[in-house]
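Visitor: What follows is a predicted protein model with its sequence.
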Amino acid sequence: MKVSFIWFDLGYTLVYQEREAAYRRFLAEEGIDLGIERIRLAYHLADKLFMREYPGVLGREVQTFYPWYIGWLNHSLGLSFDLDKQCRFLRESQGKPERTWKAFPEAARILRELRNRSFGVGLISNWDSSARAVLESAGLLNLLDPIVVSSEVGVSKPDPEIFRIALERAGVRAEECLYVGDNYYDDVVGSRRAGMASCLINRYGTQGIEEIEGANVIASVGELPGRILPASAGYPSYRAKGRIVQ
C-alpha cells in the first residue's frame, strides 16, 4: 500500500477514557467487586455491539444514549441497578469531556513520526461539540490538519460525504489516503465507500468483531509505522496548497 495522507478517528483510536475505573467505584459502593480487566472487556464489547447494531449513536451527544448504553453494559455483566442513580454517579465521576479523554501513550509520538516522514495527518470524527477541546486537552490539536467533525459539518460517518469534505479540505485524492479507526461500520465501510484504504483498530484481537472479514486489523496506532511507512517509502510527499507538510 502506498499512501501520502493518513486520516484518524478520535475516540478509542487516538484518545480514551478511564471509564472502567469509575464503573468499578460504583460497583464498590454497591458492595460488588469485579476485576478491572473484566470491566474493560465488557465496555469493549458494548462499544462493538452499539457500533454494529446502532450506527452513529455513539457519536451523538452523550445524554441521548448513555442510560441505554450503561443498561446494556450492566446486563452483559449480569448486573442491574437504578440507572438514573448509576448514570448520575458515572457522569459526575468522569467530569467534563475535555478532562476525561486522554491521549493513548503512543498517539502523539506516532502523529509526529508520520508528519516527520511527510505524511499528511488529519481527523475525521463523529463527535459532539467537545471535539476540539478534547484534542487540545490531549495535546493532539496541533498535530492534525484538517480536522473534520460531524457536529460541525452536519454529516456523519459512514456517509461518504464527510470523507469527501475532508478530502476537499486537504486537497488530496481518496486513493492517496488511509483511514484508521476502531468502528468497522462507520470507519472501514464509510472510508471504503469514499474510495480510501482502511485500517481497523481492535485491542482485543477478534473479540467483538467476529462477524467481520477482510479488514486490515491492528491493535493500536503504534503498529502503523511498521505497516505503512515501509510500503510507502519513496512515495511523493503530501503537499497542501503548494507546500510540503513537515
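Guide: Yep, it's here.

Visitor: Please make it C-alpha for all contacts and neighbour counts, starting now.
Guide: Noted.

Visitor: Residue 26 sits in which helix or strand?
Guide: helix 19-29 (DSSP states H and E).

Visitor: for that helix, packing partners?
Guide: Helix 19-29 sits against helix 36-53, helix 83-94, with contacts defined as 3 or more CA pairs under 8 Å, 6 or more residues apart in numbering; DSSP states H and E.

Visitor: Give me the buried positions along the shortest one.
Guide: I take that to be helix 83-94. For helix 83-94, burial by neighbour count (16 or more other CA atoms under 10 Å) applies to 86-87, 90-91, 93-94.

Visitor: Below is an additional structure, to be compared with the one above:
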Amino acid sequence: MYGRVRWVLWDVKDTLLRVRKSVGEQYCQEARRVGLNVPAAEIESAFRCAYRQHSRLYPNYGMVQGLGGQAWWAGVVQNTFSQCGVFPDSEKALQGCVSLGLQLGVVSNFDNRLEGILRGCGMLSYFSFLLTSEMAGVAKPDPAIFQLALQRCGVAATSVAHIGDHYTNDFRTARSLGIHGYLIDRKGDTRPPEVPTQYRLCSLDELPMRLQQDTH
C-alpha cells in the first residue's frame, strides 16, 4: 500500500513547539506592568471566549473577509503564541530525519508569523518549505492543505509521512490521502483504538526508527 518515504511533514504547535505560559499567565503579567491586577483565571476564561467567537465569525484568520493573520490576532489578543518553547525531543527527531536523507516540510494551522518563530527557535533551517493555513487559505482538517503540501513535495502521497498531535486534523486527514500518518501523544491520553500501534508515538525520539522502517 505504501511506498518508500522521501518527505516528512510536520505539525508545529503541540508537536514541535509548546506555549511556555498560558494565555492567562502571559497577560496577567502584562497587565501588572500597567497597574492592573486581574486574576490569570479571569483573563484565561475571557480569552477563550473571545477566541471562540472570533474563530466562528472569521475562520482561518479571516482570509475570506480580507483580514489576514495580523489583523485577526489584533482582534483577539496580541502575540498569544509569541512565547514558544521547543519540546526536548524535537530537534533530535529533526536531526534524525535529516540523517536518513529525508526532506522536511511544515503543514500548520498557524498564521505567517510561523517563519519568524521557527527562526527564533533555531529550527527553520531544517525545513524546505512552510505551509501555513493563512498562506494556503484553508485549514486542517481540510485535505486541500495537505494536497498543496504534496505539490510542494513533488512526490506521491505514499512517499510522504506526517506527524501531528491531533487525531482528526493530523492523523486521520493525512491517512485519508494515503500519507503515512503518525500521532504524537506525549500525555498518553489521546489514543483512539483505530490508530495502529506502529503509528502511535509517545515521544518524537521514536520517530526516526519508525521512519527508517518505511524508507526501505
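Guide: Received it, and whenever you're ready, just let me know what you need. Just so we're clear, the structure is a prediction, and the values are computed from it rather than from any experiment.

Visitor: quick revisit: now render the helices and strands packed on helix 19-29 of the first structure as JSON lines, adding distance to residue 9 of the first structure.
Guide: Below are those laid out as JSON lines (distance: least, CA to CA, whole Å):
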{"stretch": "helix 36-53", "distance to residue 9 of the first structure": "14"}
{"stretch": "helix 83-94", "distance to residue 9 of the first structure": "22"}
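
Visitor: I'd like to know which of those helices is closest to residue 191 of the first structure.
Guide: With CA to CA as the measure, helix 36-53 is the member of these nearest residue 191 of the first structure (15.3 Å).

Visitor: Quick check: next helix or strand after the closest one?
Guide: Per DSSP H and E, the helix or strand that comes after helix 36-53 of the first structure is helix 66-76.

Visitor: Which elements pack onto that following helix?
Guide: helix 36-53, helix 83-94.

Visitor: neighbouring contacts of the last one?
Guide: Contact partners of helix 83-94 of the first structure, identified using CA atoms under 8 Å, 6 or more residues apart in numbering, comprise 19, 22-23, 26, 66-67, 70-71, 100.

Visitor: can you list those residues in TSV and add distance to residue 159 of the first structure?
Guide: Below are the contacts of helix 83-94 of the first structure laid out as TSV (distance: CA to CA, whole Å):
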residue	distance to residue 159 of the first structure
19	29
22	34
23	33
26	37
66	23
67	26
70	27
71	28
100	28
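
Visitor: Need the max-distance pair from the residues you listed.
Guide: Spanning the widest gap among the contacts of helix 83-94 of the first structure are 71 and 100, at 21.1 Å by CA to CA.

Visitor: the strands in the first structure, which residues?
Guide: Assigned by DSSP state E, the first structure shows strands spanning 5-8, 15-17, 101-103, 120-125, 147-149, 177-181, 197-201, 217-218, 239-240, 243-244.

Visitor: which bit of the second structure covers the fifth one?
Guide: Looking back up the chat, that one is strand 147-149 of the first structure. With TM-score structural alignment applied, strand 147-149 of the first structure matches the range 130-132 in the second structure.

Visitor: go on, the fourth one?
Guide: Structural correspondence for strand 120-125 of the first structure: residues 103-108 of the second structure, per TM-score structural alignment.

Visitor: do the third one as well
Guide: Mapped onto the second structure using TM-score structural alignment, strand 101-103 of the first structure covers residues 84-86.

Visitor: what residues are up against residue 178 of the first structure?
Guide: 3, 5-7, 196-199.

Visitor: and which of those is nearest to residue 39 of the first structure?
Guide: Nearest to residue 39 of the first structure among the contacts of residue 178 of the first structure is residue 199, at 25.8 Å by CA to CA.

Visitor: Return the residue of the first structure that is most distant from the centre.
Guide: residue 31 (33.1 Å; CA atoms, centre = their mean).

Visitor: ok, residues contacting stretch 207-216 of the second structure?
Guide: With CA under 8 Å, 6+ apart, stretch 207-216 of the second structure has contacts from 3-6, 93, 96-97, 100, 198, 201.

Visitor: Flag every buried residue along it.
Guide: 207-208, 211-212, 214-215.

Visitor: Ok, stretch 14-30 of the first structure next?
Guide: By 16+ other CA under 10 Å, the buried positions in stretch 14-30 of the first structure come out as 14-15, 17, 19-27.
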